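Chemist: Here is a sequence with its predicted model. Questions after.
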Amino acid sequence: MTATAHETLDLPLTPPPGGQVLHQSARATVIWGDAQDSAVIAQVPAGYGLLATDPPYGANWRSNYAKNFERLAGDDGAVDWPAILAEWVGPEGTRTQGMADKRHVYVFGYRPEQLAGPLRLSATAGLIWDKANTSMGNLSLPWGPGHEVITFGAHYKRRSGRAAGGGQLTARLRQGSVLRVLRPNADAVTRHPTEKPWQLMAQLIESSTVRGDLVVDPCAGSGSTGVAAVLEGRRCFLVEIDRAYAELAVRRVAAAERIAAQIDAA
C-alpha cells in the first residue's frame, strides 16, 4: 500500500534555524529548512546554473477529494515570494553570490512582469504547462483548470545587461512555449498535492543546463526537480520546509541516484 507523505511519527513542525541536511552526496543535497531563512540561503553554492521552483504562491490549495493532504505551508499569499527568490539569485551587481550570471530561472505560478524586476531577469517568456487533463479546482465553475503558467527568464547580475535585452541566446534547445506533460490525477496523486512530473522538470533542465550543472529548488516539495536533475546528469540542491515532504524528496532523489549510478556504470 502506498503511504501518504504525512504518515510519519513525532516530527517537529518547523525546521531549526539554518535547516538540517537530510541527504548529501556528490549528486544531491536535500535540506529540511525554510526558504526564507538567510542561513539556509547562505548554504547554496555560489555560481549555480539554474533556479527551478514552484513556490506556494497563494492558491490556498485544498481539494475535497484529496483529503489526505493538508494545506501547504505558506500557501496563503502572505509570503512575498518574488522578494524571497531575489535573495536566492543573489544581490544586484555581484558575481560572487547566488546563481551564475546569464543563467536561467523557471518559476511556476507567476508571470514575467511579476518576477522580471525582483529576480533581475532579461529575455523573459511566459510558458504554459498543459497538464493534458482537468484538475478538480472549484467544482462550482464551468471551466476546470488544465494548465499552469511558468515564468522563464535569464538572470543578469548587471542592470546594463538587462537593459540591452541579453539572454536570448543562452538556451541549449529552442522549443515551443507550451509543454504538454500528463499530470497524475485522482487516485494517482499520492505523494504531494501539487507534485510536478519529473519529466516536465527534465525538459526545463535539459533546455537550460549542461551535464554537471547545479540545479536549485528552494521549494522542493516531493523532490521532482531533484529527480529530474539527477537523471539528466546534473546535480541538485533542494530545500523543503515540510519535514515529511523533505524526507520523501530524500527517498526519491536517492532512488534516482541509484539509477544514475547504474547508467554511469553501463
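Modeler: Alright, I've got the coordinates.
Chemist: From now on I want contacts and neighbour counts done on CA atoms only, so please keep to that.
Modeler: Noted.
Chemist: where do the helices sit along this protein?
Modeler: 38-41, 81-89, 112-115, 159-163, 198-208, 224-231, 243-265 (DSSP state H).
Chemist: which helices and strands sit right next to the fifth one?
Modeler: Yep, that's helix 198-208 we're talking about. Judged by 3 or more CA pairs under 8 Å, 6 or more residues apart in numbering; DSSP states H and E, helix 198-208 is in contact with strand 99-108, helix 224-231.
Chemist: right, and the ones you listed - which one's nearest residue 245?
Modeler: helix 224-231 (11.1 Å; CA to CA).
Chemist: any idea of the angle that closest one forms with helix 198-208?
Modeler: 60 degrees (axes from the mean of the first three to the mean of the last three CA atoms, to 10 degrees).
Chemist: hmm, back to that, so can I have JSON lines of the helices of the chain showing mean neighbour count and distance to residue 31?
Modeler: Formatted as JSON lines, those follow (neighbours: other CA atoms under 10 Å; distance: least, CA to CA, whole Å):
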{"stretch": "helix 38-41", "mean neighbour count": "18", "distance to residue 31": "8"}
{"stretch": "helix 81-89", "mean neighbour count": "20", "distance to residue 31": "15"}
{"stretch": "helix 112-115", "mean neighbour count": "16", "distance to residue 31": "25"}
{"stretch": "helix 159-163", "mean neighbour count": "14", "distance to residue 31": "32"}
{"stretch": "helix 198-208", "mean neighbour count": "19", "distance to residue 31": "19"}
{"stretch": "helix 224-231", "mean neighbour count": "28", "distance to residue 31": "12"}
{"stretch": "helix 243-265", "mean neighbour count": "18", "distance to residue 31": "7"}
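Chemist: One more to weigh against that first structure:
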Amino acid sequence: MSAYLRKEVIGNATLYLGDAVTVMAAIEPLKAAALIGDPPYCSGGFSEAAKRQAKGQGLRSDTLREIEWFGGDNMTTAGLQWLLRATAVMFKRHAASAGSTVTFFCDWRMVAMLAPAIESAGLRLQAMPVWDKQAPGLGTGFRATHECMLHFAIGVPEYHTARYGNIIRSPRASATTREHPTEKPLEVMRVLIEVQTPVDGLVLDPFMGGGSTGVAALGLGRRFVGIEHDPAHFDTACRRIEAAGRSSSLMLGGGAEAA
C-alpha cells in the first residue's frame, strides 16, 4: 500500500496527499535546505479537555460553518508534541546539510511545551521570529496582534541573507480572498524562505494547507515539496502552485528577474 494517496508533480514542485510523518518516512531523501511548516495550533483551551472540545479557537462563526473543524486542531498538547517531534526527526533524514533549518508557526500558549519537544529530536533552538499582523485579532483585553515561530537548526545554521530582523510585519491574508482558514501571507513566507534557503534550494512543508509556502518558494526560484492530509486543501494547493509556476515561467521568459 502506498504511503500517500496522490502525488502531483507541477514544475519544480512535488505535492503529496497523505500523512506528514508517513510520507516523510517513505519517500527518498530530499536534501532540503529548510522545513517551513504551519502545523495545527491545538490552542482551543487552557486545559486538555477544553482543547479536545474546543469549538472554534477564535475563528469566526461563518468560517466554522464553512470548514467545520480544520484537521488536527483538537489534538491534546501531547499529541502535538509527538507530531512535531516526529516530523523533526524525519526531517534530519531529508536535510541537505547540518546547516539545514526548521521553522514551525506556533501559538504563544504552546511555545513552552513545543520547543523542548522539538529540541529533543536533536535540533537546536536558534530564534523565535514573530509575525506582526499590524492589527489586533478577536477578543478583549490584550488582543493578539502576533504569531510566534519556533526556529531550529540541525547544527550550525546556514543563512542566505541578512536583510531581515526577527519581526516580520505583514497584514493577515484577506478574509475575502484567502483560500484556507489559516492562510499565511505570501510576504511572511517569502522572508522565511529567503533567509533559510539559497536560490534553487528545496523547501519542504509537511503541513502544506492551501500551498502558500509553495507559491512563495516558486516565485523566489526555489524548489518545493509539500504534504497535505486534507483532499480539499490539497486540491487548492495544486491549483495555486500550478498558477504560481506559470507566472514564474512568464516572468523568466520575459527577461525579468525572479521575485
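Modeler: The structure has been received and is ready for your questions. On a predicted model such as this, the values are computed, not experimentally measured, just so you know.
Chemist: After superposing, what score do the chains get?
Modeler: Between these two chains, after superposing, the TM-score reads 0.80 (TM-score structural alignment, normalised by the length of structure 2); 229 aligned residues with a CA RMSD of 2.1 Å.
Chemist: Compare the helices and strands packed on helix 198-208 of structure 1 and give me the one nearest residue 38 of structure 1.
Modeler: The nearest among these, by CA to CA, is strand 99-108 at 15.4 Å.
Chemist: Of the helices and strands packed on helix 198-208 of structure 1, which is nearest residue 123 of structure 1?
Modeler: Closest among these, using CA to CA: strand 99-108, at 9.9 Å.
Chemist: which residues are in contact with the closest one?
Modeler: 46-55, 88-90, 95, 148-157, 166-167, 170, 204, 208 (CA atoms under 8 Å, 6 or more residues apart in numbering).
Chemist: For ChimeraX, write the selection for the buried entries among those residues.
Modeler: To isolate the buried ones among the contacts of strand 99-108 of structure 1 in ChimeraX, judged by 16 or more other CA atoms under 10 Å, type:
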select :46,47,48,49,50,51,52,53,54,55,88,89,90,95,149,150,151,152,153,154,155,156,157,166,167,170,204,208
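Chemist: Tell me which of the contacts of strand 99-108 of structure 1 fall in strands.
Modeler: When the contacts of strand 99-108 of structure 1 are checked against strands (DSSP state E), the matches are 48-53, 148-155.
Chemist: Can you name the two of these that sit furthest apart?
Modeler: The widest separation within these (CA to CA) is 25.7 Å, between 48 and 148.
Chemist: circling back: could the helices of structure 1 go into CSV alongside distance to residue 183 of structure 1?
Modeler: Output for the helices of structure 1, formatted as CSV (distance: least, CA to CA, whole Å):
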stretch, distance to residue 183 of structure 1
helix 38-41, 30
helix 81-89, 24
helix 112-115, 23
helix 159-163, 35
helix 198-208, 9
helix 224-231, 13
helix 243-265, 18
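Chemist: Adding distance to residue 139 of structure 1, write the helices and strands packed on helix 198-208 of structure 1 out as JSON lines.
Modeler: JSON lines is the format used below for those (distance: least, CA to CA, whole Å):
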{"stretch": "strand 99-108", "distance to residue 139 of structure 1": "23"}
{"stretch": "helix 224-231", "distance to residue 139 of structure 1": "28"}
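Chemist: so which of those comes closest to residue 259 of structure 1?
Modeler: Evaluated over those, closeness to residue 259 of structure 1 peaks at helix 224-231, with 7.4 Å, by CA to CA.
Chemist: Residues in contact with the closest one: which ones?
Modeler: Helix 224-231 of structure 1 is contacted from outside by 27-28, 52-53, 195-199, 201-202, 205, 215, 217, 220, 235-238, 249, 252-253, 256-257, 259-260, using CA under 8 Å, 6+ apart.
Chemist: Would you check the span in structure 2 matched by it?
Modeler: The alignment of helix 224-231 of structure 1 onto structure 2 (TM-score structural alignment) spans residues 212-219.
Chemist: Average offset of the matching stretch relative to structure 1?
Modeler: Superposed on structure 1, stretch 212-219 of structure 2 shows a mean distance of 0.4 Å to its aligned residues (mean CA distance after the TM-score superposition for structure 1).
Chemist: What about the alignment partner in structure 2 of residue 147 of structure 1, how many residues nearby?
Modeler: Aligning on TM-score structural alignment places residue 147 of structure 1 opposite residue 146 in structure 2. Per other CA atoms under 10 Å, the neighbour tally for residue 146 of structure 2 reads 18.
Chemist: which residue packs closest to residue 146 of structure 2, ignoring adjacent ones?
Modeler: In space, and not counting its chain neighbours, residue 146 of structure 2 is closest to residue 132: 4.7 Å by CA to CA, 6 or more residues apart in numbering.
Chemist: Per the alignment, the one you found pairs with which residue of structure 1?
Modeler: In structure 1, residue 132 of structure 2 lands on residue 130 (TM-score structural alignment).
Chemist: ok, now how distant is that match from residue 61 of structure 1?
Modeler: 19 Å (CA to CA, to the nearest Å).
Chemist: Could you do residue 258 of structure 1 as well?
Modeler: Taking CA to CA, one finds residue 258 of structure 1 at 33 Å from residue 61 of structure 1.
Chemist: repeat for residue 37 of structure 1
Modeler: From residue 37 of structure 1 over to residue 61 of structure 1 the distance is 23 Å, taken as CA to CA.
Chemist: can you check residue 43 of structure 1 too?
Modeler: From residue 43 of structure 1 to residue 61 of structure 1 the distance is 30 Å (CA to CA).
Chemist: Of the two, which one has the most company?
Modeler: Each of residue 43 of structure 1 and residue 61 has its neighbours counted (other CA under 10 Å); residue 61 has more, 16 against 13.
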